[in-house]
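>>> Output the structure for:
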Amino acid sequence: MVLKVLDPYQEVGADWLANGPPVLYLADQMRVGKTPQCVVACARAAFKRVLVICPAIVRGHWLSEFRNFCPDRGFAENAVTIYTAKDADKIDDNTRLVIVSRDLAVKADVFAALYARGMVYGYDVVILDEAHDLTNREAKRTKLILGSKCTGNEALAGLATRCWFVSGTPQRRDASDLFPFCRMAGLWKLSRSDFTNKFCFGYHDGYEYKITGSKNLAALGKLIAPVTLRRLRSDISDIKVDINTVTIEPREVSVNHPILRLLAIQEPKFAAQLVEGLKAGDLSNIEAKSVSTTRRLIGLAKVAGVVEMVKDDLEADPGCKIAIFGIHRDPLRAVRNYLRGYRACLLFGGTSPERRDNMLHSFAANHSCRVFVGNLASAGMGIDLSAADLIYIFEPSWVPTDNAQAMSRIINVREPDRLKEVRFVGLSNSIDDAVTRICERRTREIEDLYRAV
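Next up is the predicted model:
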């Protein structure tokens, strides 16, 4: 098998990882190719044993990249990929590579097996893929992977002499997201409260401190710069992405659409408010059981408009393929059902690896499969949707980096001349306006931070 070759900028990244300090953050923008850099770095550092902790959806991808890029064939030939607790029992003295999902890694029996075997055999490096999901110090997964104080003690990261954080979106909400990394890297010795006091602002609600934004980002950027490497797609490619916002006016939504008639049965009180708001052209005062419920129901109200726009695009260009992202199952299922004539496939969390791979292969290679519908959390990272020319995000996340992850799925840096388009779909005078405002503020803060890196 002929090994794939890194691009020049990836060579720089692989050398940086192999020869750098014990704790590093590879923060290249999404779709720049971080996984191959890690794989080659493992060989260049002459590691004997590697533990990869990653989202479930990319376990197979990590093994494939070790096969495709790593000159040390022993990793791929002596790998254990954990899909069930029993797979952890396969780890022995000959195992060179262990790949496990975050969710499985923190289950009691799997964690115990990983930790026990790690204490016996040890690891040269723990690679934390999509490390932005380890930002909550109080979360069980963060405690078991990084330790209760984010120093690696009595945790999986502490089993290795080195630890690589890998994510294109290290700061998702605010500067406090970087506290676990700063502690693990030895950049910050004080408490989390001291960290948030210096780099965040907010208020105390009587129970706890609520962070509402970030400050002193230039100083934080300088703090992490020596152990952080970040390159943007624009640094390595001339790829063009056209980002637009499409606004649906409430009066444009038919109150007699089947989706809303079904909603009237499921949520009669809300449906009455929704119909009244649609007729008045103002949905800002809609009230439901929770913000999440409000967003789900607003998502359903947008289904008809989204489907109409997608059909127009598909009919205008017979060769066009489209990816559609949202958050809630009901709106996503409705979109898929209305687009079944285009062989639309639907990916949620919990989809089996085999079925997921079949979907992705069909979307990439089958001309008749022209629409991919996915959940932002489950399908927004770690997969390749570059066959698509256009992406619709009709239920955007409050977290701009989640949206950016999904947007990047359709990008291939080796196709710089192929124009891609992203369309955010919002319902005017609704909760969508608040989502947009918060995402814009958080995006500005992220840009301020990385100017100093």
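
>>> When you work out contacts or count neighbours from here on, use the C-alpha atoms and nothing else.
Noted.

>>> Is the residue nearest the centre of the chain in a helix, a strand, or coil?
In the chain, the C-alpha nearest the mean C-alpha coordinate belongs to Met381, at 4.2 Å (C-alpha atoms, centre = their mean). Recorded secondary structure, Met381: coil (DSSP: H, G, I helix; E, B strand; the rest coil).

>>> How many residues are close by the closest residue to it other than its chain neighbours?
Nearest residue to Met381, sequence neighbours excluded (C-alpha to C-alpha, 6 or more residues apart in numbering): Gln405, at 5.6 Å. Applying other C-alpha atoms under 10 Å, we find 22 residues neighbouring Gln405.

>>> in the longest helix along the chain, what counts as buried?
Across the chain, the longest stretch assigned as helix under DSSP state H is helix 291-316. Residues of helix 291-316 classed as buried: 294-307, 310, 314 (neighbour count, 16 or more other C-alpha atoms under 10 Å).

>>> cool, stretch 271-287 as well?
Buried residues in stretch 271-287 (16+ other C-alpha under 10 Å): Ala271, Leu274, Val275, Gly277, Leu278, Gly281, Asp282, Leu283, Ile286.

>>> what do you get for stretch 37-57?
37-45, 47-57.

>>> what does it contact?
6, 10-11, 13-15, 17-19, 65-66, 69-72, 75, 95-103, 105, 122-130, 353, 378, 382-383 (C-alpha atoms under 8 Å, 6 or more residues apart in numbering).

>>> and for comparison, fold this next one:
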Amino acid sequence: MLDAVVHSVHCPDIHLIYTLNLTGWIAAVIPYPHQIADGRWLADRATALNASDCRTGKTGTAIIAADMILAVRILVVTTASGRAVWRKAFQEWPAFPRSVSIDPSVADVQILSWAGATQAEKRAALLKQRFDLLILDESHAAKSFDAARTCSVYGDPRSAGDEVAAAVALRSRAAVVWCLSATPCANSPADLYPMMRSLCPERLAARGDMPDVLSHAAFMDRYVITRPKRISRFRSIDVVVGGQNLEELRTRLDGFVNRRTQADVGIRAPIYETLPLLVSEKQRRALDNVDTIALLKAADEGDTKALEMHLGPLRRLTGEIKAKAVVEAVKEALDNGLDKIVLMAWHTDVILALGLALMDRGVAFIDGSTSAKHREEAEQRFRDLPNVRVFIGQIQAAGEAIDLSAACELWFVESSFVPKDMAQAALRITNHTQRRQAFVKVCTLAGSIDEALQSSLMRKWSAIREVLK
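Prediction:
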């Protein structure tokens, strides 16, 4: 497939495909060498996963690979905020132009949100079409067959995973399917099962000393550690707490997954630190009014429901206390020479409190209600205007498809209970244009249960890529 593209421009140098083709159409972006190499790797595979770190250029790499296989009809499934990013990328990256639209249409490239994939009308319109290529961006969104979006994309499992009915799944409409995700197993190896069962089932079959793990039960028994959790006097459920036989699972994935870290492509990794904040004795006592043992156990086991149950009533209070302390620390940092800073939080009222208190320093912000247009404007203002020195983002809403590398420091005022949210948000301040050492700081309330909880979450955060190491 690659040779056909090279011969079509009568040139052995693949770089020239992205600078000038025979029609004289000039691409707006020149790729990095690793993107061309990774594009070649993708182009050689009908199904694959690009699991490279955030900010390493997976979007451009996928478009380069699409050009290499001469894919014209392309369906992209991505996050709601990622739709505008992909539309812009298809205007700048391709070696030949394609028409682009958001949502189903007659355009060459159609870009759909993960939520849109579950909407009957949109899905029906797409199932009537054929595509050369399906790109599943942020593919960890389809990590469980219990979710409608997973079944919409991959198919409906039958007989506990022994079969997957894919006739009315989006993957059945494309000859080639590529997944993109920096965190494909965000919580445990269990997250990999739907993708592997659907796109490379042969890798789950028995071979050598490795058993057959095609069924969901067999996969879980082999690669996932669970513990029973009692939810009533008479009933308990299994809770995923980690992985096992990971070297064997890596062997199964070999050749299906391509991964580059930020360090591999010349991006310096952030330095991670905690930032203790002093609180009054009265505030500390209020925060410690919680079942400490149960809370830390839930954090270690990744039990987000239990975390919300034990911490929920105090979580907003924790954020509000932190916000007041963070404002003082941010103003001091800016007054002492820091040019720009990114603050990430969870609750809307915490974001609002930070924004109001720091308004005089110039603020741009994004939360879950921010439209795609205003999202782009906020990103641009923070990047281009020297007097906009503070960016405040909601961890999930501002954790993907955004470049905040105008700043070299990011502080988590609040944390997410899902480690991959933190991992992705942290890398918003790193890319090839970042010439300074990036620092990511997790704010903690010194001497309180919050300090112990954040330490537990940071340990999980640092371990989520173990399978792909």
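
>>> tm score of chain vs chain?
Remark: TM-score between the superposed chains equals 0.85 [TM-score structural alignment, normalised by the length of structure 1]; 408 aligned residues with a C-alpha RMSD of 2.2 Å.

>>> coming back round to it: what's the match for the residue nearest to the centre of structure 1 in structure 2?
Superposed on structure 2 with TM-score structural alignment, Met381 of structure 1 falls opposite Glu400.

>>> pretty sure its match is touching Gln424, no?
Yes. Contact criterion C-alpha atoms under 8 Å: Glu400 of structure 2 and Gln424 qualify, at 6.7 Å.

>>> how big's the offset between the helix or strand encompassing Gly393 of structure 2 and structure 1?
Per DSSP states H and E, Gly393 of structure 2 falls inside strand 390-394. Comparison of strand 390-394 of structure 2 with structure 1 after fitting gives an average deviation of 0.7 Å (mean C-alpha distance after the TM-score superposition for structure 1).

>>> Aligned counterpart of Val98 of structure 1 in structure 2, please.
Checking TM-score structural alignment: Val98 of structure 1 goes with Gln110.

>>> Under a three-state scheme, what state does that match occupy?
strand.

>>> Kindly provide the distance from it to Val168 of structure 2.
Distance of Gln110 of structure 2 to Val168 of structure 2, given as C-alpha to C-alpha, to the nearest Å: 18 Å.

>>> Distance from the chain centre to the longest helix of structure 1, please.
22 Å (C-alpha atoms, centre = their mean, to the nearest Å).

>>> for stretch 171-186 of structure 2, same thing?
13 Å.

>>> What residues in structure 1 pair up with that stretch?
Taking TM-score structural alignment, stretch 171-186 of structure 2 hits residues 157-172 over in structure 1.

>>> Show me which positions of that stretch end up buried.
157-160, 162-172.

>>> just those residues now: which is nearest Cys369 of structure 1?
Gly168 (29.0 Å; C-alpha to C-alpha).

>>> what's the distance between the nearest residue to that closest one once chain neighbours are set aside and Gly299 of structure 1?
Computed as C-alpha to C-alpha, 6+ apart, the closest residue to Gly168 of structure 1 that is not its neighbour in sequence is Gln29, at 4.4 Å. Separation of Gln29 of structure 1 from Gly299 of structure 1 (C-alpha to C-alpha): 29 Å.

>>> just Phe201 of structure 1 next, same as before
Taken as C-alpha to C-alpha, the span from Phe201 of structure 1 to Gly299 of structure 1 is 31 Å.

>>> Can you name the next helix or strand after the strand holding Gly393 of structure 2?
In N-to-C order, the element after strand 390-394 of structure 2 by DSSP H and E is strand 409-412.

>>> circling back to that earlier point, export the buried residues of stretch 271-287 of structure 1 to a markdown table and tack on distance to Arg117 of structure 1 and secondary structure?
Shown next, in a markdown table, are the buried residues of stretch 271-287 of structure 1 (distance: C-alpha to C-alpha, whole Å; DSSP: H, G, I helix; E, B strand; the rest coil):
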| residue | distance to Arg117 of structure 1 | secondary structure |
| --- | --- | --- |
| Ala271 | 55 | helix |
| Leu274 | 56 | helix |
| Val275 | 59 | helix |
| Gly277 | 59 | helix |
| Leu278 | 59 | helix |
| Gly281 | 61 | coil |
| Asp282 | 59 | coil |
| Leu283 | 56 | coil |
| Ile286 | 54 | coil |
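
>>> wait, which of these is closest to Asn337 of structure 1?
Ala271 (21.3 Å).

>>> How about the secondary structure of Ala217 of structure 2?
Once three-state DSSP is applied, Ala217 of structure 2 turns out helix.

>>> Aligned counterpart of it in structure 1, please.
So, by TM-score structural alignment, Ala217 of structure 2 is matched to Ser193.

>>> same check, this time on Ala148 of structure 2
Ala148 of structure 2 maps onto Lys140 in structure 1, by TM-score structural alignment.

>>> contacting residues for the nearest residue to its match once chain neighbours are set aside?
Of all residues not flanking Lys140 of structure 1 in the chain, Val106 sits nearest, at 7.5 Å (C-alpha to C-alpha, 6+ apart). By C-alpha under 8 Å, 6+ apart, Val106 of structure 1 lies in contact with Lys140, Arg141, Leu144, Ile145.

>>> Make CSV out of the residues you listed and add secondary structure.
Output for the contacts of Val106 of structure 1, formatted as CSV (three-state DSSP):
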residue, secondary structure
Lys140, helix
Arg141, helix
Leu144, helix
Ile145, helix
